[in-house]
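Asker: Prediction below, plus the sequence it came from.
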Amino acid sequence: MSEAMERGNLWVVSAPSGAGKTSLVRELVAHEPRLSFSISYTTRPPREGEVNGRDYVFVDEDRFVAMIDAGEFLEHAQVFGNRYGTARGQVDRELAEGHDVLLEIDWQGARQVRTMMPEGRSIFVLPPSREELERRLRGRGTDSDGVIERRLREAHAELLQWSEFDYAVINDDFHRALADMQRIVAGEGSNLKASRPAVGELAERLLAETPE
């Protein structure tokens, strides 16, 4: 008689827009074959270079609302006027097959996941400074000045949530931040807890620099 397959681990990664979480998550998944990336559904239009089914599943408002009504989302939220959501069935299947699953979602979604799947673990990514956050947002070349200013204002609300997360990574150096995330998902991140003093000090400084 074969042993029951061990269920995989669920990881949630959140950050203020521009903190660099998407680049970190892509590299993390590329380096960690045991990790399965859950592709979010969204109503926003694709950005240049994005591919449907690889970066997001792009759907219209009616389809998204129908999925909400059918209870198909593990979490969903409205961010900057667009909807984002994680299909519960996909996550459940991957976990049941023993795969570790990584969700890249905003803090609202992370809070919903904590309620639905409290066994999951979460990582918050912080930028090293407000100036660097703005530099990265402008460096994308995809948003207008108005959208960038709105994202910077929203960063304040996002940064307020850092203490709800299990781990925190400061993205002041990409390769070091990636190594920190690799250690966390490998179960070796005991010194990278969100509760460590350096994180609280940085979050306090960022909140003081970021307009509400």
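Answerer: That came through, no problem.
Asker: alpha carbons only for contacts and neighbour counts from here, please
Answerer: OK.
Asker: Could I get the full set of helices for this protein?
Answerer: Taking DSSP state H as the test, the helices found in the chain are 21-31, 61-69, 88-96, 107-116, 130-140, 145-159, 174-185, 197-209.
Asker: doesn't residue 167 make contact with residue 126?
Answerer: No - assessed by CA atoms under 8 Å, residue 126 is found out of contact with residue 167, at 10.9 Å.
Asker: Put this next to the first one:
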Amino acid sequence: MADHSAEAGSITVLAGPTAVGKGTVSTFVRENYPEVSLSVSATTRAPRPGEEDGVHYHFLSHEQFDSYIEEGAFLEWATVHGLNKYGTLKHTVEAAARAGQKVLLEIDLQGARQVREALPGAHFVFLAPPSWDELVRRLVGRGTESPEEQQRRLETARLELAAESEFDQTIVNEHVETAAAELVQSMGITPRTA
């Protein structure tokens, strides 16, 4: 994707450690700020309860994902926690940006670094937890990973937290509505009041 400044300037990248609430904040933005185009990532992981294909993620087989990699169809992609692949399809981001929409990419740290290389004019937001203990509580509390997977994710989270300085802005996710309001405000959108 060529770095057209008007297009890159309409793209915001939201990243942060595992279990910080990136998906929850993004869902709140999708449901309350229809003027934001939320990029739907592709992944090889299985859907969690309540997740829908094409809404929360494009759920792909490993073979499908690898085929897209070979075609150069991703703006960014990564193998996360040594298990599954996640990626952002170029064509969906390009189309939304060309249409003048504010685009939000919710991705991991590796992906954010790749997007910075491709689109240095994008705005990069780090979503941080209120504390390490709260991050651990959120990860364990959601109950979607085995104890081994939880441990692997927490080890990754320590490294991800150390990358905060690479971002243009940090938002602490203490309350979803407040974090979402700060995020859309950083995108040039007036937050809604309750």
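Answerer: Happy to help now that I have it. These numbers were taken from a predicted model, which means no experiment stands behind them.
Asker: Give me the TM-score for these two chains.
Answerer: The TM-score (TM-score structural alignment, normalised by the length of the second structure) is 0.89; 183 aligned residues with a CA RMSD of 1.5 Å.
Asker: that older thread, who's more crowded, residue 126 and residue 167 of the first structure?
Answerer: Taking other CA atoms under 10 Å, residue 126 of the first structure and residue 167 do not tie; residue 126 has more neighbours (28 against 25).
Asker: Aligned to the more buried one, what sits in the second structure?
Answerer: Superposed on the second structure with TM-score structural alignment, residue 126 of the first structure falls opposite residue 128.
Asker: burial of the residue nearest to that match when sequence neighbours are not counted, as a residue count?
Answerer: The shortest distance from residue 128 of the second structure to any non-neighbouring residue, by CA to CA, 6 or more residues apart in numbering, is to residue 172 (4.7 Å). The local packing of residue 172 of the second structure (other CA under 10 Å) involves 16 other residues.
Asker: Residue 172 of the second structure -> the first structure?
Answerer: Per TM-score structural alignment, residue 172 of the second structure is aligned with residue 170.
Asker: what residues are up against its match?
Answerer: Residues near residue 170 of the first structure by CA atoms under 8 Å, 6 or more residues apart in numbering: 125, 126, 127, 128, 177, 199.
Asker: Under the alignment, what does residue 113 of the first structure map to in the second structure?
Answerer: Using TM-score structural alignment, the equivalent of residue 113 of the first structure in the second structure is residue 115.
Asker: now that match, nearest residue through space, not along the chain?
Answerer: Per CA to CA, 6+ apart, closest to residue 115 of the second structure is residue 76, 6.2 Å.
Asker: Give me the aligned partner of the one you found over in the first structure.
Answerer: Counting by TM-score structural alignment, residue 76 of the second structure corresponds to residue 75 in the first structure.
Asker: Could you do residue 145 of the second structure as well?
Answerer: Under the alignment (TM-score structural alignment), residue 145 of the second structure pairs with residue 143 in the first structure.
Asker: Quick check: that match vs residue 150 of the first structure, distance?
Answerer: 10 Å (CA to CA, to the nearest Å).
Asker: Over to residue 102 of the first structure?
Answerer: If you go by CA to CA, the gap between residue 102 of the first structure and residue 150 of the first structure works out to 27 Å.
Asker: Over to residue 165 of the first structure?
Answerer: 24 Å.
Asker: Could you check which of these two is surrounded by more residues?
Answerer: When residue 165 of the first structure and residue 150 are compared for neighbours, residue 165 comes out ahead with 22 against 13, by other CA under 10 Å.
Asker: how about the nearest residue to the more buried one once chain neighbours are set aside, what does it touch?
Answerer: Spatial nearest neighbour of residue 165 of the first structure, excluding adjacent residues (CA to CA, 6+ apart): residue 122 at 5.3 Å. Contacts here follow CA under 8 Å, 6+ apart; on that basis residue 122 of the first structure touches 11, 12, 13, 14, 110, 165, 166, 167.
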